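Asker: This is the structure alone, sequence omitted:
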């Protein structure tokens, strides 16, 4: 969402008009310089997410910067359409950083994707977050992009991602904090890839199994009732014959 501001009242040189190749290069260079200026600042990126057995995710995401351009960009963050009842965005300001805290409750995996895409700072997405299910295994993949922040600003950068699953974590490249939790601490000057997986029953399959049990139970009751009714009918017939 980088914007390029041109001075008003200045004659346009046809050689560098916006639609000419030179003009497009100039706009691209200006946008790149603007992005580099923004990223010389520092970001606070923190996320805590908890996955439930019903395949929904709740938690909090913090995105804050120490530069005016970052602050202005973060003020424009808005809740993705359709998630107004599940997502709440509040202002954040502490220790020289200003931004937004995003609280979310019981998002589906697809809704987590939508929320991740909505978090943008001057055209860049610091987070990618995604959950996928395959059979009984749920996998998390994501990244935190701090490649535009100088590595020598590590002391002022605070970045951490915490994730909790409803069952033990099978595979991960993060730091295990217990059987069900894992964390990552991304460093400035790099892109940190995150992955973790856990296995627990598919709630859709579990629901189907419950209905199967209920259906079988109902069928047995009907069968038992039919057998009892038939025996009662035969007993009555025998008494009448006698």
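Answerer: Cool, the structure landed. Bear in mind the structure is a predicted one, so any value in this text is a computation, not a measurement.
Asker: contacts and neighbour counts: CA atoms only from here.
Answerer: Noted.
Asker: Now do the helices in this structure.
Answerer: Secondary structure of the chain (DSSP state H): helices located at 21-39, 68-75, 109-118, 203-241.
Asker: Those helices into TSV, with extra columns for mean neighbour count and distance to residue 164?
Answerer: Shown next, in TSV, are the helices of the chain (neighbours: other CA atoms under 10 Å; distance: least, CA to CA, whole Å):
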stretch	mean neighbour count	distance to residue 164
helix 21-39	16	30
helix 68-75	18	27
helix 109-118	17	15
helix 203-241	11	18
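Asker: okay if I get those helices as TSV plus distance to residue 186?
Answerer: Putting the helices of the chain into TSV (distance: least, CA to CA, whole Å) gives the following:
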stretch	distance to residue 186
helix 21-39	16
helix 68-75	19
helix 109-118	17
helix 203-241	33
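Asker: Name the residue closest to the centre of the protein, please.
Answerer: Residue closest to the average C-alpha location in the chain (CA atoms, centre = their mean): residue 112, at 3.3 Å.
Asker: structure B:
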């Protein structure tokens, strides 16, 4: 009885492994990324499977690929389109200045850690072959073994550590099918200083002083003050000031309109007194001495 049970389990395992091979059949993940110095990412991701393998599951490669894709862990989101050539069918995801924060998926992890960029792509069998190999770890391992990866990541700074091949500021990995695989693909590179570090830049959230709004506000206040000053001076001139009736006499003396007896300066002696209105004064006559009494 036990022998029959062991034979049954071995047969089911062989069938499952064969099914895994059919479903995976050298599925390939191609990824080419460029990390920009403004913490965005550009590039493409291509996930494909041979049409010959897909047709063994379904005559329509699109249907077969849709059934197979859930065995792959989540990918960084982007503009997705269908990919097809003479031998392969799959999907292509394009990244154009995609924020770095979106590259934290189960498959691709690319983050900034202060002045470092850290890239990792785990090759954990438990994350692959989830639908087919969820009952036996050996099936998941077989799914991972049959996968193939070609990865390239270009950084804006110098590469400091990796288990891939370094060419300048780029790191590449080529993991072929039916070969043992590392636990993960990893790389660490230098990151440039954060963008917008100039004094006039508007910076929020990192403690820098917002110089640009302050300078703009000061300029506006100065313009308003200048306009107010000009308007005030025009209003004074239109009303006329204390010097509006000032004239200059022939002798060069400046002051108000001068009349008879007006002072022309400090300490100036008064001129002849103006004639008073009324009866004219009687002329002076000698006083006759009084005569003797009558």
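Answerer: Nice, thanks for sending it over. Predicted model only: the values in this text are computed from it and were never measured.
Asker: of all the helices of the first structure, which lies closest to residue 51 of the first structure?
Answerer: helix 109-118 (9.6 Å; CA to CA).
Asker: Nearest to residue 101 of the first structure, out of the helices of the first structure?
Answerer: Of all the helices of the first structure, helix 68-75 comes closest under CA to CA, at 10.0 Å.
Asker: which other helices and strands contact the closest one?
Answerer: strand 57-65, strand 97-107 (3 or more CA pairs under 8 Å, 6 or more residues apart in numbering; DSSP states H and E).
Asker: In a markdown table: these, plus distance to residue 49 of the first structure.
Answerer: A markdown table is the format used below for these (distance: least, CA to CA, whole Å):
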| stretch | distance to residue 49 of the first structure |
| --- | --- |
| strand 57-65 | 4 |
| strand 97-107 | 9 |
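Asker: Is it possible to get CSV of those that adds mean neighbour count and distance to residue 40 of the first structure?
Answerer: Converted to CSV, these look like this (neighbours: other CA under 10 Å; distance: least, CA to CA, whole Å):
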stretch, mean neighbour count, distance to residue 40 of the first structure
strand 57-65, 21, 10
strand 97-107, 20, 14
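Asker: for those strands, which one sits closest to residue 140 of the first structure?
Answerer: strand 57-65 (11.3 Å).
Asker: Could you tell me where the closest one falls in the second structure?
Answerer: Strand 57-65 of the first structure corresponds to residues 41-49 in the second structure, going by TM-score structural alignment.
Asker: Return the mean post-superposition distance for that stretch against the first structure.
Answerer: For stretch 41-49 of the second structure, the mean deviation from the first structure after alignment is 2.1 Å (mean CA distance after the TM-score superposition for the first structure).
Asker: Now do that stretch: distance to the chain's middle.
Answerer: 25 Å (CA atoms, centre = their mean, to the nearest Å).
Asker: what's the answer for stretch 184-201 of the second structure, then?
Answerer: So, by CA atoms, centre = their mean, the centroid of stretch 184-201 of the second structure is 13 Å from its chain's centroid.
Asker: With stretch 220-237 of the second structure instead?
Answerer: That offset, for stretch 220-237 of the second structure, works out to 39 Å (CA atoms, centre = their mean).
Asker: Who are the contact partners of the counterpart of residue 180 of the second structure in the first structure?
Answerer: Residue 180 of the second structure maps onto residue 189 of the first structure when the alignment is built from TM-score structural alignment. For residue 189 of the first structure, the contact set (CA atoms under 8 Å, 6 or more residues apart in numbering) comprises 146-151.
Asker: tell me which of the residues you listed are still there in the second structure?
Answerer: On the basis of both residues aligned by TM-score structural alignment, their matches' CA atoms under 8 Å, what survives of the contacts of residue 189 of the first structure in the second structure is residue 151.
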